[in-house]
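1. sequence isn't available, so here's the structure alone:
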């Protein structure tokens, strides 16, 4: 679709992957930051959303992706592919689910490694939530909000282990209170390269997004959130003086994202 340079709004064309917007930057509007300029021309997209689309390679000019939002906007047409909106309500899916215990109030499952807990932009389906909706049906409706029905706590996608999920509002509130008061003991088994020294102890730090890689969590000097892990080496592998690996039992007082991975590292 060819847009009219004189039009007040960008032209849009439907695409199977989303909406393709063609935005015309007039000569008098050129020269400013690209992300700011595009956000001003497309009122429906915030500047943060434009920056995310730039980073994903969804913005192009003359057929070439443009990723630097701080670059100067050039006069001419920019194409923005806005991904199709995914429904906020997850769908029930018949997925393998290992049930350890279930009654009318809660269900306890053994989550497999590689299975995300709830839908997210990178994993829109195939999650524990999708499986629970199929297994439990309407009994999960309204629990914990639309995006995470029944979910009281979570495990990382690549982590296997036991999860307790609520089937009623009363169970959800009660379990949430127990987790908040640390009345539920959570222990994890981790395999590490090398072995922690000392072999038993407590790690206390503040965790947050790494300043060098925003996709990773890291120990921070300031900011972030408090994280406390009690650990104990239960087995050593390799020479005792220089073990190549160890099995470590970790008990958490807090449940921060990637807490065990960061503290063991």
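-> Everything's here; your move. Everything quoted here is computed from the prediction, not taken from an experiment. Numbering: from 1, shown residues only.

2. C-alpha from now on. contacts and neighbour counts both.
-> OK.

3. what about residue 96, neighbour count?
-> Neighbourhood size, residue 96 [other Cα atoms under 10 Å]: 12.

4. packing partners of the helix or strand containing residue 36?
-> Assigned by DSSP states H and E, residue 36 falls within helix 34-41. Counting contacts by 3 or more Cα pairs under 8 Å, 6 or more residues apart in numbering; DSSP states H and E, helix 34-41 packs against helix 47-55.

5. elements contacting the following helix or strand past the helix it packs on?
-> Following helix 47-55 in sequence order, the next helix or strand is strand 59-61 (DSSP H and E). Counting contacts by 3+ Cα pairs under 8 Å, 6+ apart, strand 59-61 packs against strand 76-83.

6. enumerate the positions of the strand it packs on that are buried.
-> Within strand 76-83, the residues scored as buried using 16 or more other Cα atoms under 10 Å are 77, 78, 79, 80, 81, 82.

7. quick check: the spatially closest residue to residue 188 that is not a sequence neighbour vs residue 126, distance?
-> Sequence neighbours aside, residue 250 is the residue nearest to residue 188 in space, at 5.1 Å (criterion: Cα to Cα, 6 or more residues apart in numbering). Using Cα to Cα, to the nearest Å, residue 250 is found at 28 Å from residue 126.

8. hang on, the residue nearest to residue 188 packs against residue 191?
-> No: assessed by Cα atoms under 8 Å, residue 250 is found out of contact with residue 191, at 10.5 Å.

9. tell me which of those two has more neighbours.
-> In this view residue 250 and residue 191 are compared by other Cα under 10 Å, and residue 250 has more residues nearby, 22 against 16.

10. residues touching the more buried one, list them.
-> Residues counted as contacts of residue 250 (Cα atoms under 8 Å, 6 or more residues apart in numbering) are 187, 188, 189, 190, 229, 230, 231, 232, 260.

11. tell me which element residue 236 is part of?
-> For residue 236, the element it lies in under DSSP H and E is strand 225-237.

12. let's bring in a second model and compare:
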């Protein structure tokens, strides 16, 4: 008995499909492979049987460009390495957008060689058929901060993004669970950040004494013990939100380094929720938004015990 997968593979290998208009990979396959259903095509993606311009692609929302060639193979099956603490939201020829869990390093430091987002994504792109494929860090999240991150697939794109970061990024929003009731419904924190000999960042309120940092916040909800804030960055400095929350007397929950005494949740109360930017090659405005972590809402539920 011939399976749908085998029929679809033979159909495509005899006649590769040329992309006529920009669209995501899954809709393109559904449009062009009449003998395969959605689940069958997703299975082929997962097994590494679909390639774009000769490179295996597994992301169903891979963005196709005009002129690219899409082929299927019943022979070439690639085992993609499992991702631990990472979820891919978007992948194309230039970028990978992921959600990182709290506790996972973005990239290894000199003292730490643990599993990192960088190492896992490098293995991911190399599993697509080219052992020389690489990824490049565009920005970082602290180990204990979760949320949306962007990586580049070439040094050219990395440099382009970093050199035009302020103009390219249109929105970078976090949610922060902090100690105490923040009384002002919204506000702006402005200081100059410096690093101590113990590698702790701190604020100087003298003009030009350090790196200028501006943080905006709005209160989402609060009670006498905790506040949930929407925080947006006008600048992106190391530990900026954590320092600024301590500055206003409302440190982030479970952030001992910056003054927290509460263990209301078993992780740092900071999550990078939204990242919106102009794609460096296509010029398209992309926006990636995640849910507020459920445990951030626990302190506002009736019967919650303060820890």
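-> Happy to help now that I have it. In this text, all values refer to a predicted model and were calculated from it rather than measured experimentally.

13. TM-score them against each other, please.
-> Once superposed, chain against chain, the TM-score is 0.55 (TM-score structural alignment, normalised by the length of the first structure); 159 aligned residues with a Cα RMSD of 2.0 Å.

14. ok so, going back, turn the buried residues of strand 76-83 of the first structure into a markdown table, columns for distance to residue 60 of the first structure.
-> Converted to a markdown table, the buried residues of strand 76-83 of the first structure look like this (distance: Cα to Cα, whole Å):
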| residue | distance to residue 60 of the first structure |
| --- | --- |
| 77 | 9 |
| 78 | 6 |
| 79 | 5 |
| 80 | 7 |
| 81 | 9 |
| 82 | 12 |
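
15. tell me where the stretch 51-200 of the second structure has strands.
-> Secondary structure of the stretch 51-200 of the second structure by DSSP state E, counting those that start in this stretch: the strands cover 55-56, 63-64, 69-72, 86-91, 95-100, 136-137, 146-152, 169-179, 186-195.

16. of those, which approaches residue 274 of the second structure most closely?
-> strand 169-179 (5.0 Å; Cα to Cα).

17. relative to strand 146-152, how tilted is that closest one?
-> Counting by axes from the mean of the first three to the mean of the last three Cα atoms, to 10 degrees, strand 169-179 of the second structure lies at 150 degrees to strand 146-152.

18. what stretch of the first structure does strand 169-179 of the second structure fall on?
-> Mapping strand 169-179 of the second structure onto the first structure (TM-score structural alignment) gives residues 183-193.

19. likewise stretch 146-154 of the second structure?
-> Stretch 146-154 of the second structure corresponds to residues 160-168 in the first structure, going by TM-score structural alignment.

20. can you list the buried residues in the matching stretch?
-> 160, 162, 163, 164, 165, 166, 167, 168.

21. hmm, who's touching that stretch?
-> Residues contacting stretch 160-168 of the first structure (Cα under 8 Å, 6+ apart): 104-114, 136, 139-140, 143, 150-155, 172, 175.

22. the helices in the stretch 201-307 of the second structure, which residues?
-> Under the criterion DSSP state H, counting those that start in this stretch, the stretch 201-307 of the second structure contains helices at 240-247.

23. coming back round to it: what subset of the contacts of residue 250 of the first structure is buried?
-> The neighbour-count test (16+ other Cα under 10 Å) marks 189, 190, 229, 230, 231, 232, 260 as buried among the contacts of residue 250 of the first structure.

24. corresponding residue for the last one in the second structure?
-> When the second structure is aligned by TM-score structural alignment, the residue opposite residue 260 of the first structure is residue 241.

25. that match contacts residue 215, correct?
-> Yes: counting by Cα under 8 Å, residue 241 of the second structure touches residue 215, with 6.9 Å between them.

26. need the counterpart of residue 130 of the first structure in the second structure.
-> In the second structure, residue 130 of the first structure lands on residue 119 (TM-score structural alignment).

27. that match: how many residues sit nearby?
-> By other Cα under 10 Å, 17 other residues sit near residue 119 of the second structure.

28. which helix in the first structure has the most residues?
-> Ranked by residue count under DSSP state H, the longest helix found in the first structure is helix 169-180.

29. picking up where we left off before, relative to residue 19 of the first structure, which of the buried ones among the contacts of residue 250 of the first structure is nearest.
-> For those, the nearest to residue 19 of the first structure is residue 260 (40.4 Å; Cα to Cα).

30. the closest one touches residue 230, doesn't it?
-> No: in this structure, residue 260 of the first structure is not within contact of residue 230 by Cα under 8 Å, at 9.9 Å.

31. which among the contacts of stretch 160-168 of the first structure count as buried?
-> In the contacts of stretch 160-168 of the first structure, burial by neighbour count holds for 106-109, 111-112, 136, 139-140, 143, 150-152, 154-155, 172, 175, counting by 16+ other Cα under 10 Å.

32. OK, contacts around residue 229 of the first structure?
-> 202, 203, 204, 250, 251, 252, 253, 254, 259, 260, 263.

33. and residue 195 of the second structure? What does it align with in the first structure?
-> Residue 195 of the second structure maps onto residue 209 of the first structure when the alignment is built from TM-score structural alignment.

34. the second structure: which residue goes with the residue nearest to residue 188 of the first structure?
-> The pairwise alignment with the second structure assigns residue 250 of the first structure to residue 231, based on TM-score structural alignment.

35. next, work out how far apart its match and residue 109 of the second structure are.
-> To residue 109 of the second structure, residue 231 of the second structure is 27 Å away according to Cα to Cα.

36. tell me who's in contact with residue 248 of the first structure.
-> Per Cα under 8 Å, 6+ apart, neighbours of residue 248 of the first structure: 189, 190, 191, 192, 231, 232, 233, 234, 235.

37. quick revisit: quick one: which of the contacts of residue 250 of the first structure is nearest to residue 14 of the first structure?
-> Among the contacts of residue 250 of the first structure, and counting by Cα to Cα, the member closest to residue 14 of the first structure is residue 260, at 44.4 Å.

38. list the contacts of that closest one.
-> 229, 250.

39. isn't residue 171 of the first structure right next to residue 107, touching?
-> No: between residue 171 of the first structure and residue 107 there is no contact under Cα under 8 Å: 10.2 Å.

40. what about residue 50 of the second structure, how many neighbours?
-> Other residues near residue 50 of the second structure number 28, with proximity taken as other Cα under 10 Å.
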